[in-house]
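Visitor: any chance you can model this:
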Amino acid sequence: MKSPLSFKQLRKQQLHSWINHNTEFECESLDIVSGDAGFRRYYRFVQGGKSIIAVDAPPKSEDTSQYIAVGQSYREKGLKVPEIYAYDLEQGFYLQQDFGNRLFSECLTVDSCDELYPKALANIPVIQNCLSTAKGPLPAHDEAFIDRELGLFNDWLLDKYLQFSVTETEAKMLAKVFGDVKKVCLMQPSVGMHRDYHSRNLMLLEDDEIGVIDFQDAVVGPITYDAVSLLRDSYQDWPKVKVQQWLKNWHAEYYSQYPWAEFKMWFDCAGMQRQIKIAGIFARLCIRDNKPSFLADIPHTLNYLIDVASQYPDYLEFACFVRERVLPNVLQNLKLKKHEA
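Guide: Take a look at the predicted model:
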């Protein structure tokens, strides 16, 4: 008697059947390319010498219609995004152009970074002009949105993962810091925002143009946010002097109407907001979604927080809290997990 198929196996089987019976394509087998931090799974198949990406995006957790709509808006603005060949919104399946295997993150070297980062940054002003799709305006990265994201830090990292309670003084400090960071994010000009514009969501195409993927969560929010996603990437680490020079050059080319000191402060606070959120998300990915590999990225994210918060008097107490209370506990947990393995 055969064992019942797992959810992923069943979805793959259904995707395979959909391709062969409901599209113009024929597929002999689906080869896994990757999963991601969400619930999408990517497969590759070849027909007539042409490689195609088949995507399983379970409709209970993924909005394929939004992905298609944002992609169309981006394409109309001139961004390189995958072409959609076929889709089924009810089942959460779609076929798209294969951008190949040259991830931006894997092409970054000491020799290439000074060419690649400015090229990727140059896409952001184009993204910022995309404020709506055929479905309507993009969601706003507003006060309630930011509160939900900041809340991930306390709920998932501190409470559920580290399982320690903050003191009343610490709770007040966190509330004040989160409120101040949110205020700076909200005071920035609002623009179209990819929201996850980092090295693993960019591809290098054959002509070395930047291909953009994973944009279904696009919103309208702070002008510096996507630059933070790229330059303070949780999966990359470059010398601070180099990162600041890339940011300065980008500011001078596109945003010189804003004083540099103010722009830098906007960038730093958007970075804190993002990294506070991401530390919570990495913990949630482990606990809720059974993806423990993301835990190893939490220390890097916390070190960003410590470094940036230490530059501002109002955030020194927070920097100390993360450095002395949070980071050691995260490292200890990782050490124990490694020992158990």
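Visitor: every contact and neighbour count from this point should use C-alpha atoms.
Guide: Will do.
Visitor: same for the strand or helix carrying Arg274, what does it pack against?
Guide: Assessed by DSSP states H and E, Arg274 sits inside helix 260-287. Packing contacts for helix 260-287, counted by 3 or more C-alpha pairs under 8 Å, 6 or more residues apart in numbering; DSSP states H and E, involve helix 143-152, helix 168-187, helix 225-231, helix 240-254, helix 298-309.
Visitor: quick one: closest of those helices to Val110.
Guide: Closest approach to Val110 among these is made by helix 240-254 (10.7 Å; C-alpha to C-alpha).
Visitor: looking at the helices and strands packed on helix 260-287, which is buried most?
Guide: Burial of the helices and strands packed on helix 260-287 is given as mean neighbour count (mean count of other C-alpha atoms under 10 Å); helix 225-231 ranks first at a mean of 25.
Visitor: rewinding a little: list the buried residues in the helix holding Arg274.
Guide: Buried residues in helix 260-287, defined by neighbour count with 16 or more other C-alpha atoms under 10 Å: 263-287.
Visitor: to compare with the earlier structure, here is another sequence to fold:
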Amino acid sequence: MTPPANAPTFLAQHGWEGAEIQPLAGDASFRRYFRVLSEGRRAVLMDAPPPHEDPRPFVAVAEWLAQAGLSAPRILARDLERGLLLLDDLGDSRLRETLDIAPEREIELYEIAVDLLVHLHRQPPMSGLRPHGLDQWLDEVSLFPDWYCPAVGLDVDGAGFRDAWTAVLRPVANDGRAPVTVLRDFHAENIMLVDGRAGVEHFGLLDFQDAVAGHAAYDLASVLEDARRDVTPSVERAMLKRYKEAAGEGERFEAAYWALAAQRNTRILGVFTRLWKRDNKPHYTNFQPRMWGLLERNLAHPALGPVRDWFDRHLSAEHRAAAWAQAA
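Guide: Predicted structure coming up:
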């Protein structure tokens, strides 16, 4: 977490000469974040180094979210060729840690999260976003047989896996709903509680550069079936009901919710295994027990029958836990 060599020059060019640069966070990508302090001011420096990263999608989505009445970091300065952005600092109060300290606020804060999605989904989707439909869902979920299964010593029926998921996801793709803006990483570590703001603006949004145009159930599943914290099942059911009532949705939407939750959780099992095996980030396997717990719950839904049958044929209870156990 050493700041990029050109950071001091970039900061000086934009009125932050001599600022202190402190490590703030890294993530699963090549992006890194630093807190910048100078004369009582503070901001966040994003380092998105080319050619691995491109900050332009982040800028475009941040500006669109602001226009849509939501809270995203303002872009204070930019050097797109070098992958540097200076952003508003939304503080340190993430939803995850807030609920760790005050679990009694779970319903209150998840109600705001659901209302935020209702508001977001009422906006015409941002133009120029990549589609996120059946082809993309199938490609994403293939990370499981490509990475997870080999990591636990299994050679599985990949064609049957894809056929099972096609049977489950094609009805979701063909349910006739218009696409909405999908943030894709809408979860408790990317939601900030920002002082002095209310309503949907109570939450500041992060890590939305991979936004796509897709199904309204996806981000709802992302926040209620969170890889990083346990959401009480009764709260999940209540928030699903809250969204359905606010958006005028019914049972078809609920079936889509469970199907896309299962798709996302299966993809994440593959992604976290890839981060372990390919990128030497074994700490991501710490999330695997939670992910399996969520996926097992998803597979119990009647709409997941073909996928449940595939898992029952190919993965024993031992193999469903082996990846994270081996890395511990």
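Visitor: please state their TM-score.
Guide: Here the TM-score for the pair of chains, by TM-score structural alignment, normalised by the length of structure 2, is 0.90; 317 aligned residues with a C-alpha RMSD of 2.0 Å.
Visitor: circling back: nearest to Arg200 of structure 1, of the helices and strands packed on helix 260-287 of structure 1?
Guide: Across these, Arg200 of structure 1 has its closest neighbour in helix 225-231 (9.6 Å, C-alpha to C-alpha).
Visitor: any idea how far the aligned partner of Ala173 of structure 2 in structure 1 is from Leu174 of structure 1?
Guide: Matched by TM-score structural alignment, Ala173 of structure 2 corresponds to Leu186 in structure 1. For Leu186 of structure 1, the distance to Leu174 of structure 1 (C-alpha to C-alpha, to the nearest Å) stands at 18 Å.
Visitor: kindly report the same for Cys27 of structure 1.
Guide: When distance is defined by C-alpha to C-alpha, Cys27 of structure 1 is 53 Å away from Leu174 of structure 1.
Visitor: and if you look at Ala57 of structure 1?
Guide: Ala57 of structure 1 is 36 Å from Leu174 of structure 1, where distance means C-alpha to C-alpha.
Visitor: ok, the nearest residue to Glu17 of structure 2 once chain neighbours are set aside to Val212 of structure 2 distance?
Guide: With sequence-adjacent residues excluded and distances taken as C-alpha to C-alpha, 6 or more residues apart in numbering, Glu17 of structure 2 is closest to Leu11, at 5.8 Å. From Leu11 of structure 2 across to Val212 of structure 2, the span is 31 Å (C-alpha to C-alpha).
Visitor: need the three-state assignment for Phe208 of structure 2.
Guide: coil (DSSP: H, G, I helix; E, B strand; the rest coil).
Visitor: that one contacts His187, doesn't it?
Guide: No: contact between Phe208 of structure 2 and His187 fails when scored by C-alpha atoms under 8 Å: they sit 10.7 Å apart.
Visitor: which one of those two is surrounded by more residues?
Guide: A count of neighbours by other C-alpha atoms under 10 Å puts His187 above the other of Phe208 of structure 2 and His187, at 26 against 21.
Visitor: counterpart of that one over in structure 1?
Guide: In structure 1, His187 of structure 2 lines up with His198, judged by TM-score structural alignment.
Visitor: mean deviation, stretch 266-274 of structure 2 versus structure 1?
Guide: Aligned to structure 1 and superposed, stretch 266-274 of structure 2 gives a mean residue distance of 1.0 Å (mean C-alpha distance after the TM-score superposition for structure 1).
Visitor: what lies in contact with that stretch?
Guide: Under the criterion C-alpha atoms under 8 Å, 6 or more residues apart in numbering, residues 140-148, 151, 284-285, 287-288, 291-292, 295, 323 lie in contact with stretch 266-274 of structure 2.
Visitor: again, but for stretch 206-216 of structure 1
Guide: 63-64, 66-68, 70-71, 79-82, 99, 119-120, 194-196, 201-205.
Visitor: leaving out the residues flanking it, which one is nearest to Thr23 of structure 1?
Guide: Ala86 (6.7 Å).
Visitor: swap in Trp246 of structure 1?
Guide: Among residues not flanking Trp246 of structure 1 along the chain, Pro118 sits closest, at 6.7 Å (C-alpha to C-alpha, 6+ apart).
Visitor: my read: the one you found touches Trp250, true?
Guide: Yes: in this structure, Pro118 of structure 1 is within contact of Trp250 by C-alpha under 8 Å, at 7.4 Å.
Visitor: before we move on, back to that, so how many other residues sit close to the residue nearest to Thr23 of structure 1?
Guide: Applying other C-alpha under 10 Å, we find 15 residues neighbouring Ala86 of structure 1.
Visitor: pretty sure it contacts Tyr94?
Guide: Yes: counting by C-alpha under 8 Å, Ala86 of structure 1 touches Tyr94, with 5.5 Å between them.
Visitor: okay, now the aligned residue in structure 2 for Gln47 of structure 1: neighbour count?
Guide: Aligning on TM-score structural alignment places Gln47 of structure 1 opposite Ser38 in structure 2. The tally of other residues near Ser38 of structure 2 (other C-alpha under 10 Å) stands at 14.
Visitor: same check, this time on the one 3 residues further on
Guide: Taking other C-alpha under 10 Å as the criterion, the count of residues near Arg41 of structure 2 is 10.
Visitor: report the contact partners of it.
Guide: For Arg41 of structure 2, the contact set (C-alpha under 8 Å, 6+ apart) is empty.
Visitor: distance of Arg325 of structure 1 relative to Met173 of structure 1?
Guide: 14 Å.
Visitor: and what of Glu324 of structure 1?
Guide: Per C-alpha to C-alpha, Glu324 of structure 1 is found 15 Å from Met173 of structure 1.
Visitor: just Cys27 of structure 1 next, same as before
Guide: Distance of Cys27 of structure 1 to Met173 of structure 1, given as C-alpha to C-alpha: 56 Å.
Visitor: same thing with His21 of structure 1?
Guide: 58 Å.
Visitor: same deal with Asp155 of structure 1?
Guide: Here Asp155 of structure 1 is placed at a distance of 16 Å from Met173 of structure 1 (C-alpha to C-alpha).
Visitor: got it, and Trp250 of structure 1?
Guide: Distance, Trp250 of structure 1 to Met173 of structure 1, using C-alpha to C-alpha: 34 Å.
Visitor: next up, the contacts around the most centrally placed residue in structure 2.
Guide: Centroid-nearest residue in structure 2: Asp185, 1.5 Å away (criterion: C-alpha atoms, centre = their mean). Taking C-alpha under 8 Å, 6+ apart, we find Asp185 of structure 2 in contact with 207-208, 219, 222.
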